[in-house]
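*Asks:* Build me a model:
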Amino acid sequence: MKVPYLAVGAALLSVLACSVPSTAADPLVLNDIEWKAAPAKGKGEPHLQVSRRKSNSSVSIDGSRRELAGTKAVLRGAAGPVSFTIVHAAGTLACTGVLKAAHDGAGRCRFAADPGFERDLASRGLAPEDRDDLLAMLLVDATIELADGLTAAGVQPKDDGDLIAAAALDVTPAYVRDLQSEAMTLTTIEDAIACKALDVDGAYVRGLAAAGYRKLSAHDVVGMKALGVSPEYARAMNRAASGSGK
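*Replies:* As a prediction, this is how the structure comes out:
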């Protein structure tokens, strides 16, 4: 079964926007960055949108990341001038601006990349093309620990884009290990990213194994998921093929 990974590309467009290469010089410090805070919609969480030139990325201010705790506290405050700083292994994003109301404001930022982090990436073959990629890593929480963990799990990132995509979609070593089973062969980070983009999880893969499938490629599993093939449906098809109605 061969189904193109079209849905994967669509899922990554928004989260990878900040890693678009810059056409200007690549200084250690990036200044032309803007931020906007948007209040929650429905049952969602407030978001911080960070943009530079034609690139942008949105970060949920939901309290799940410790380095955003200070930012969350500032952006939920009263109207008036504000400043906040996000410190990450990739560098430091320092922002100032004005809130019109809680989680509703805008301003400008300055990003200072961390040379040590950049060297650590390079030593693993993940050197960024430019420092916009380091800003993207801060926004999606891409770390050396994630890169090493994915490598240990058997799906080594081949470049910094792989690491950014994995972090953006929350492809963790635990997720990769949960996917690996007798039903599916998983050996590349691209396949792990494709699985996560289509919400393939360990339970789904184990369900296919219980239905009688063995050693499927990740491409096949993603294709089955994209077509809405559930483990129950797979079992029914196998029973029909074997002439058993049970």
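*Asks:* alpha carbons only for contacts and neighbour counts from here, please
*Replies:* Fine.
*Asks:* Taking the centroid of this protein, which residue is nearest it?
*Replies:* Ala168 (1.0 Å; Cα atoms, centre = their mean).
*Asks:* What spatial separation is found between that residue and Ala79?
*Replies:* 31 Å (Cα to Cα, to the nearest Å).
*Asks:* what does Ala90 give?
*Replies:* Computed as Cα to Cα, the Ala90 to Ala79 distance reads 30 Å.
*Asks:* Which one's more surrounded, the two?
*Replies:* Applying other Cα atoms under 10 Å to Ala90 and Ala79 shows that Ala90 carries more neighbours, namely 27 against 15.
*Asks:* Output the longest helix belonging to the protein.
*Replies:* Ranked by residue count and defined by DSSP state H, the top helix of the chain is helix 231-242.
*Asks:* packing partners for it?
*Replies:* Using 3 or more Cα pairs under 8 Å, 6 or more residues apart in numbering; DSSP states H and E as the contact test, the elements touching helix 231-242 are helix 202-210.
*Asks:* can you list the residues that contact the helix it packs on?
*Replies:* Residues outside helix 202-210 that contact it (Cα atoms under 8 Å, 6 or more residues apart in numbering): 175, 178-184, 221, 230-232, 234.
*Asks:* run this one through as well so I can compare:
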Amino acid sequence: MTRLFAFAAALLLTALTVSSSCVALPSSPLRFTLEEPNGATNGTVQLTFRQEGNGDTHFTSNSFLTKDLGGLDLAALRGGGSGPIRFAVAGDPGRVDCTGTGGSGRASGTCQVVANPSFNAFLAASGIRQPTESETFSLIAVGANRATVTALADARYPVPSIDDLTDLAALDVSPGYIRALSSGGYRPQTIDDLVEFAALGITPAYVEGFVRAGYGQLKAHELVELKALAITPDYVAGFERAGYRNLPVDTLVELKALDITPDFVRAVQRGGPLPSPDRLILLRSVGQDISKQAN
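*Replies:* As a prediction, the model looks like this:
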């Protein structure tokens, strides 16, 4: 039960992280709103893309540096009245060209998605199908790039799908992160596992900590379960000092899910024999007063 809880938590975190970064839009004209927050001094604007149709509304909103919006006239955006506004969001997969009107720190209008033929040719050469217009928009919006595709191939991952590339970019998975996991011997077997690693912040250093603690053969799903509940090598070491050696991952997950600590162990033990992990879990799960328990 607890193992399933931990795994579900990891999947939920992954889904939330990716969906908050990008929502794929249908193949139709896009509308945008661009706003510069009052008093903003860091050169950022909030850019929202929206499409409505068939009773549904699809949108994605992100903060951008003004220097990354090619062609944006800040004087026109900030000026009084209303005037023409033009800018583009560009990346390896293509461009989103936007035109509209604006002033006083706000603009709105429509956009067109223009795919980059050389990027699509690169994908085809890598065994990846050509993205649709809506997928191209998603790839641009999250900053997908060739370097990630190359890093995946170098690390001998399976050929990624368009959705894989979108998810990885939405989570800011860099070629360096992919290489670090691979060179350290901690490469997940699948891209789905890599996405979960990135969503939870599983780093080579995190894995190495468990290797030093005697957990050198952890599987990807076990690392996901441990990280989802913020279980650290220090947490494991605390139980080892209390007398528990080589606790299985499932047991560690159950203990952490119930907030069972070495201090709780000492309160239950009270100078008697070391209680079993199952006893600790039972006492905590039923909420009994440990001060009245006899060993």
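*Asks:* so what's the residue nearest to the centre of structure 1 up against?
*Replies:* Residues counted as contacts of Ala168 of structure 1 (Cα under 8 Å, 6+ apart) are Leu12, Val15, Leu16, Val140, Asp141, Ala142.
*Asks:* Among those residues, which one lies nearest to Asp32 of structure 1?
*Replies:* Asp32 of structure 1 has its nearest neighbour among the contacts of Ala168 of structure 1 in Leu16, at 18.2 Å by Cα to Cα.
*Asks:* got a list of what that closest one touches?
*Replies:* Leu16 of structure 1 makes contacts with Ser57, Ala136, Ile164, Ala165, Ala168, as judged by Cα under 8 Å, 6+ apart.
*Asks:* Number of residues surrounding the residue in structure 2 that Ala10 of structure 1 lines up against?
*Replies:* Mapped onto structure 2 by TM-score structural alignment, Ala10 of structure 1 lines up with Leu16. Look at Leu16 of structure 2: counted by other Cα under 10 Å, it has 11 neighbours.
*Asks:* Could you pull out the buried residues of the longest helix along structure 2?
*Replies:* Counting by DSSP H, the longest helix found in structure 2 is helix 2-21. For helix 2-21 of structure 2, burial by neighbour count (16 or more other Cα atoms under 10 Å) applies to Thr2, Arg3, Phe5, Ala6, Phe7, Ala9, Ala10, Leu11, Thr14, Thr17, Val18, Ser21.
*Asks:* Turn the residues you listed into TSV, including distance to Ala228 of structure 2.
*Replies:* Listed next are the buried residues of helix 2-21 of structure 2 as TSV, based on distance: Cα to Cα, whole Å:
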residue	distance to Ala228 of structure 2
Thr2	12
Arg3	10
Phe5	9
Ala6	6
Phe7	7
Ala9	6
Ala10	5
Leu11	9
Thr14	10
Thr17	14
Val18	16
Ser21	20
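*Asks:* any idea which of the residues you listed is closest to Gly53 of structure 2?
*Replies:* Gly53 of structure 2 has its nearest neighbour among those in Ser21, at 21.2 Å by Cα to Cα.
*Asks:* which residues in structure 1 form helices?
*Replies:* Counting by DSSP H, the segments of structure 1 that form helices are 6-12, 69-75, 115-123, 131-140, 144-152, 160-168, 173-179, 189-197, 202-210, 218-226, 231-242.
*Asks:* Can you tell me which of those helices is packed in deepest?
*Replies:* helix 131-140 (a mean of 25; mean count of other Cα atoms under 10 Å).
*Asks:* before we move on, the earlier item: compute the distance between the residue nearest to the centre of structure 1 and Asn238 of structure 1, please.
*Replies:* 37 Å.
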